[in-house]
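**Q** I'd like to go over a predicted model; first the sequence, then the structure.
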Amino acid sequence: MPTKNSQTVSDGFSAEERAAMKARAAELRAEGKKGAKKADDLQAALDSIAKMAPEDRELAERVHMAVTTAAPELSPKTWYGMPAYANADGKVVVAFKNSGKFNSRYSTLEFQDAANLDDGDMWPVSYAIQKWSPVVEQKIVELMKAAVS
């Protein structure tokens, strides 16, 4: 059986990543009232991910890492119980809807009207995700960069 390390993608967040997120939440709380709100929102998003079924949780954790890396100006929070990411005005730009939430066959990454994805008179705002891959990650990074541009 192969050994697993902190870089194993299929296992979701590594112990180091979890520790870093908890440390960041503590830093935000230490900033005072505004920082505490951000820390609480981050914790709520992480808690919503933790409650998901293993397959959904794995996707949500990878989406969280891709979104927060590609668009660090967005703040994690929950939106209708889903992990979401809001702009400085508090408007949700994107949310992750896990397949278990409504018993669907795939999870979705759903962009809201605060996302700058406009392309003529019609464009996609929801993307189905069934499995994580480097191609999926790259597409999410591209979408996030466009959404916050």
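**A** The structure has been received and is ready for your questions.
**Q** CA only for contacts and neighbour counts going forward, please
**A** Fine.
**Q** measure residue 79 to residue 20 for me?
**A** Per C-alpha to C-alpha, to the nearest Å, residue 79 is found 23 Å from residue 20.
**Q** before we move on, what about residue 62?
**A** 15 Å.
**Q** around the nearest residue to residue 26 once chain neighbours are set aside, how many other residues sit close by?
**A** Ranked by C-alpha to C-alpha, 6 or more residues apart in numbering and with sequence neighbours excluded, the top spatial neighbour of residue 26 is residue 39, at 7.0 Å. Using other C-alpha atoms under 10 Å, residue 39 is surrounded by 26 other residues.
**Q** same check on residue 119?
**A** 8.
**Q** now residue 46
**A** Residues contacting residue 46 under the criterion other C-alpha under 10 Å number 23.
**Q** in addition, the following structure is provided for comparison:
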Amino acid sequence: MPAKKATTTTQPDGFSAEERAAMKGRAAELRAEGKKGAKAADGLQALLDGIAAMDAEDRALAERVHVTVSATAPDLVPKTWYGMPAYANADGKIVLFFQNAGKFKYRYATLGFQDEANLDDGDIWATSYALQKWTPAVEKKVIALVKAAIS
């Protein structure tokens, strides 16, 4: 499949409209997390709302990622991060996230891992994976990655 060219328009300050929206979303997330009485349930609801707003293909992948991560690593806290479904450790640090293809008009969705993930493997290792469709083999790989990330 040939790569699709991104159709984002860069503003004079160097940020696309999609990037600006992600930054505004992150600022809103930080404000919500800082409010008294903020609960983990609020993060879960924000994550589910974010998934519901995705187009059908991305939503189907995000739902499978959510079910798989929740079952494999129930101690990770669901939340959003720059508007993307994400999962954090007890300290609130993001371990992994799902970036839908439509977010930045990419050709594929991405399952990404942050520094908190224990995926180190020598001097070079992958920190993100393209997701185009959900299969039993993909599920098995995601489960293995999540288990390694939280080990």
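**A** That came in fine, so what should we check first? The structure displayed is predicted, hence computed values, not measured ones.
**Q** neighbour count winner among residue 62 and residue 20 of the first structure?
**A** In terms of neighbours (other C-alpha under 10 Å), residue 62 is the more surrounded of residue 62 of the first structure and residue 20; the figures are 18 against 12.
**Q** host element of the spatially most central residue of the first structure?
**A** With distances taken as C-alpha atoms, centre = their mean, residue 64 lies nearest the centre of the first structure, 2.8 Å away. Using DSSP states H and E, residue 64 of the first structure sits in helix 54-70.
**Q** who touches the very next helix or strand once past that helix?
**A** Sequence order places strand 75-79 as the next helix or strand after helix 54-70 of the first structure, per DSSP H and E. By C-alpha atoms under 8 Å, 6 or more residues apart in numbering, the residues outside strand 75-79 of the first structure that reach it are 38, 41-45, 48, 68, 83-88, 92, 95.
**Q** in helices, which of those residues fall?
**A** 38, 41-45, 48, 68 (DSSP state H).
**Q** neighbour-wise, give me the winner out of these.
**A** For those, the largest neighbour count, defined by other C-alpha under 10 Å, is 24 neighbours, found at residue 42.
**Q** who's in contact with it?
**A** With contact taken as C-alpha under 8 Å, 6+ apart, residue 42 of the first structure is in contact with 25, 75-77.
**Q** of those residues - the most surrounded one?
**A** Greatest neighbour count in the contacts of residue 42 of the first structure, by other C-alpha under 10 Å, goes to residue 76: 27 neighbours.
**Q** trace it over to the second structure, please.
**A** Using TM-score structural alignment, the partner of residue 76 of the first structure in the second structure is residue 78.
**Q** which residues touch residue 99 of the first structure?
**A** Taking C-alpha under 8 Å, 6+ apart as the test, what residue 99 of the first structure contacts is 56, 105-108.
**Q** ugh, typo on my part, it should be residue 131 of the first structure
**A** By C-alpha under 8 Å, 6+ apart, the residues touching residue 131 of the first structure are residue 59.
**Q** residue in the second structure paired with it?
**A** Aligning on TM-score structural alignment places residue 131 of the first structure opposite residue 133 in the second structure.
**Q** what's in contact with stretch 29-42 of the second structure?
**A** 77-82.
**Q** between those residues, which is closest to residue 151 of the second structure?
**A** Checking those against residue 151 of the second structure by C-alpha to C-alpha gives residue 77 as the nearest, at 15.6 Å.
**Q** residues of stretch 22-40 of the second structure that come out buried?
**A** Within stretch 22-40 of the second structure, the residues that qualify as buried are 22-23, 25-26, 29, 33, counting by 16 or more other C-alpha atoms under 10 Å.
**Q** returning to that earlier point: state the distance from the residue nearest to residue 26 of the first structure to residue 50 of the first structure.
**A** 16 Å.
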